[in-house]
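# Mind looking at a prediction? Sequence and model below.
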Amino acid sequence: MHESSWATFLTARKAERQACDAPRPLRALAEEFAFRALALMFPQFAHPARMGAEGVDDEAMHLEALLRAAIGPLVAEPDQVVRTFLSRMNTVHAALVLDANAIMAGDPAAMSLEEVIVAYPGFLATAVHRIAHELYLLQVPLFPRVLSEWSHRETGIDIHPGARIGAGFAIDHGTGVVIGETSVIGDRVRVYQGVTLGALAVSTKLANRKRHPTIEHDVVIYANATILGGMTVVGAGSVIGGNVWLTNSVPPRSVVQFTSRVEQRDGDDGLEFHI
């Protein structure tokens, strides 16, 4: 880059920073805020130096300061948002305890509740989602989405902060799960890796419409199933098999399966597979 072009570039960047109201380190704030919120709710996430009872006050103080710093330039009344969010932390914690128990109850590989909380990506993604969702409900712009994208990078699970998720939610394995903004998920729902709850069409004209499916209570959705459309409802107690592609509603207690065709080879047809 020519020296004068470099100087022009730097001048433009300085002007942008002076004019921009959004906090620059928002991604870093989101990561620290998520960890502080988790540490406040679950000692498994706490820093060793803050493990004692006095550490709770320290985590709470830092959490409040981080949230105020993150949303201060983004909302008109940050203090009110901060107070309301903090008042909902007990409800978020209670919901996450149910989620952790649901994951453990459905996974024979889980040896303890602590293992689920510390090691399971499905729990981490759900925890960050429930935090981000509260801020989404408070109409905080940008920050909830940054939180969800941090969780996405950490876990491979992409849950939009607008998605409404009921009690006792369990994600098993989780890699590649996508849950869209207007998804509605009932209680005691379990999903496996690669599940997509998506939209039938992608258009900015649909921004304020329900684009993603509704999953009623007690549904199990197995690996790599794709369920699309805002009018699509999966009835309570249903089981959606692996690799199913579903764009129509199914009644309660349905079993939807993907059927593979098996053919016997005749002689040596030259086919050879290397994996």
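Cool, the structure landed. Everything numeric here is computed off the predicted structure, so don't read it as measured data.
# Could you use CA atoms for every contact and neighbour count after this?
Will do.
# ok, residue 146 touching residue 28?
No. Taking contacts as CA atoms under 8 Å, residue 146 lies outside contact range of residue 28: 9.6 Å.
# For these two, work out which one has more neighbours and name it.
Neighbour count, other CA atoms under 10 Å: between residue 146 and residue 28, residue 146 has more, with 19 against 13.
# let's bring in a second one:
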Amino acid sequence: MSRQDITQQLINTVDELSDPKALQGLFHEHYDGDPLPSGKELEEIIELSRAVLFPGFYGNSFVNIQTTKYQIGVNVERLHKLLTRQVLAGLCFNEDCHCAHIEDIRKCMREEAEMIAQRVIAKFPAIRQMLSTDVQAAFEGDPAAKNEGEVISCYPVIKALTNYRIAHELYLEDVPLIPRMMTELAHSETGIDIHPRATIGTHFTIDHGTGVVVGATCVIGNHVKLYQGVTLGAKSFPLDKDGKPIKGIARHPILKDGVVVYANATILGRITIGEDCVVGANVWVTHDMEPRTKKYRQNKEDRLDVRFDEGEGI
């Protein structure tokens, strides 16, 4: 093949890749000057957030009680700047702004992004308090953990929950795209996939963590513990008249307070797992469970549900 033939083939390939029909649904057109979401900046946002929430464990390892306020202040200032920029990048994907001119749109979005970033950072004390209960749950639930510092430094659940709890606040602020990107960063880092829309109470922990999936409309109470490989998922989606999945409906499980779900269990659909239930390993659950009941498999053919009030079961 001659050099001219190679050049022409490359030109033809570029033409095919640039065809609007081939790009349908795969191309984001934006105005000149509009920011695009940055995975690298979001990683820095997560690093700064962890350093603010857990000073000394993340970020500057030489921080002490005399310099903590200074270090947190520096980190918060940088965090607000980066978070504003990334929230703005998310808002630029939203086409609902009705400002008459592009200059007005940019100003409107910039002001909104700055206020959203401020409101989310203002919730960091409450987020830290929630995370402290998660650290406590992980420490008390694992005999191998020597102290809370080991949990904060080493356990993937704390990293995943830090991302999730920040992303959840951004989701509640109706920020497009960015919350999901933040939880997907945790997914890549830890193997734990928590949708930012999910609602999770206090004292939540995941032992080991690899392969856990928590769907978008899950509601998880307080003092809930999951093990590796657990899926809190949905059944087949209901379809509209055009055969497309109906979005926005509640389709994932509700786990009440005190539930324990062991490794590789799968809980599907908008069902309720009652208070203090135990779901055994490798079990499929597609129906409600009454409070204080246990579901497990004795063998491949037999499933057994028992109550464990007054000494029955475990």
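Yes, it's here. Quick caveat, the model's predicted, so the values are computed rather than measured.
# After superposition, what's the TM-score here?
The TM-score (TM-score structural alignment, normalised by the length of the first structure) is 0.87; 260 aligned residues with a CA RMSD of 2.5 Å.
# rewinding a little: and for residue 146 and residue 28 of the first structure, which residues touch both?
Counting by CA atoms under 8 Å, 6 or more residues apart in numbering, no residue touches both residue 146 of the first structure and residue 28.
# what's the neighbour count on residue 113 of the second structure?
Neighbour number of residue 113 of the second structure under other CA under 10 Å is 22.
# what's the helix or strand for it?
If you go by DSSP states H and E, residue 113 of the second structure is part of helix 102-122.
# C-terminal to that helix, what's the next element?
helix 124-140.
# How about the top helix by length along the second structure, which residues are buried there?
Ranked by number of residues, the top helix in the second structure under DSSP state H is helix 68-91. By neighbour count with 16 or more other CA atoms under 10 Å, helix 68-91 of the second structure contains the buried residues 68, 71-72, 75-76, 79-80, 82-91.
# Residues in contact with it: which ones?
Helix 68-91 of the second structure has contacts (CA under 8 Å, 6+ apart) with 34-38, 41-42, 45, 48-49, 51-52, 55, 63, 109-110, 112-114, 116-118, 121, 175-178.
# If we use 6 Å, what do you get?
Helix 68-91 of the second structure has contacts (CA atoms under 6 Å, 6 or more residues apart in numbering) with 35-37, 48, 52, 113-114, 117, 176-178.
# Quick check: the aligned residue for residue 281 of the second structure in the first structure?
Aligning on TM-score structural alignment places residue 281 of the second structure opposite residue 242 in the first structure.
# do the same with residue 206 of the second structure
Residue 206 of the second structure maps onto residue 171 in the first structure, by TM-score structural alignment.
# residues contacting its match?
Residue 171 of the first structure neighbours (CA under 6 Å, 6+ apart): 122, 190-192.
# run the last query once more with 8 Å
103, 122-123, 190-193 are the contacts of residue 171 of the first structure under CA under 8 Å, 6+ apart.
# what about residue 103 of the first structure, how many neighbours?
Neighbours of residue 103 of the first structure using other CA under 10 Å come to 25.
# What is the end-to-end distance of stretch 272-282 of the second structure?
18 Å (CA to CA, to the nearest Å).
# Quick one: residues in contact with it.
Under CA under 8 Å, 6+ apart, the answer for stretch 272-282 of the second structure is 253-266, 287-297.
# Among these, which lie within strands?
Cross-referencing these against strands under DSSP state E gives 254-255, 260-261, 266, 293-297.
# is it possible to export those to JSON lines including distance to residue 233 of the second structure and neighbour count?
Formatted as JSON lines, those follow (distance: CA to CA, whole Å; neighbours: other CA atoms under 10 Å):
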{"residue": "254", "distance to residue 233 of the second structure": "11", "neighbour count": "23"}
{"residue": "255", "distance to residue 233 of the second structure": "12", "neighbour count": "26"}
{"residue": "260", "distance to residue 233 of the second structure": "16", "neighbour count": "22"}
{"residue": "261", "distance to residue 233 of the second structure": "13", "neighbour count": "29"}
{"residue": "266", "distance to residue 233 of the second structure": "7", "neighbour count": "23"}
{"residue": "293", "distance to residue 233 of the second structure": "21", "neighbour count": "22"}
{"residue": "294", "distance to residue 233 of the second structure": "19", "neighbour count": "22"}
{"residue": "295", "distance to residue 233 of the second structure": "18", "neighbour count": "20"}
{"residue": "296", "distance to residue 233 of the second structure": "18", "neighbour count": "20"}
{"residue": "297", "distance to residue 233 of the second structure": "20", "neighbour count": "16"}
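# could you dump the residues you listed to a markdown table with distance to residue 199 of the second structure?
Putting these into a markdown table (distance: CA to CA, whole Å) gives the following:
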| residue | distance to residue 199 of the second structure |
| --- | --- |
| 254 | 10 |
| 255 | 10 |
| 260 | 17 |
| 261 | 17 |
| 266 | 18 |
| 293 | 23 |
| 294 | 24 |
| 295 | 24 |
| 296 | 26 |
| 297 | 29 |
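# tell me which of the residues you listed is nearest to residue 8 of the second structure?
Nearest to residue 8 of the second structure among these: residue 266, at 52.9 Å, using CA to CA.
# Next up, the contacts around the closest one.
230-233, 282-285 are the contacts of residue 266 of the second structure under CA under 8 Å, 6+ apart.
# can I get those residues in CSV with secondary structure and distance to residue 170 of the second structure?
Below are the contacts of residue 266 of the second structure laid out as CSV (DSSP: H, G, I helix; E, B strand; the rest coil; distance: CA to CA, whole Å):
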residue, secondary structure, distance to residue 170 of the second structure
230, coil, 25
231, strand, 24
232, strand, 22
233, strand, 22
282, coil, 34
283, coil, 34
284, strand, 33
285, strand, 31
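# Residue 186 of the second structure pairs with which position in the first structure?
With TM-score structural alignment as the criterion, residue 186 of the second structure pairs with residue 151.
# Residues in contact with whichever strand or helix holds that match: which ones?
Residue 151 of the first structure belongs to helix 143-155 when assigned by DSSP H and E. For helix 143-155 of the first structure, contacts defined as CA under 8 Å, 6+ apart pick out 26-27, 30-31, 34, 70-71, 121-122, 124-125, 128-129, 132-133, 135-136, 157-161, 174-175.
# Go through the strand or helix carrying residue 168 of the second structure and flag the buried ones.
Applying DSSP H and E as the criterion places residue 168 of the second structure in helix 156-172. Within helix 156-172 of the second structure, the residues scored as buried using 16+ other CA under 10 Å are 156-171.
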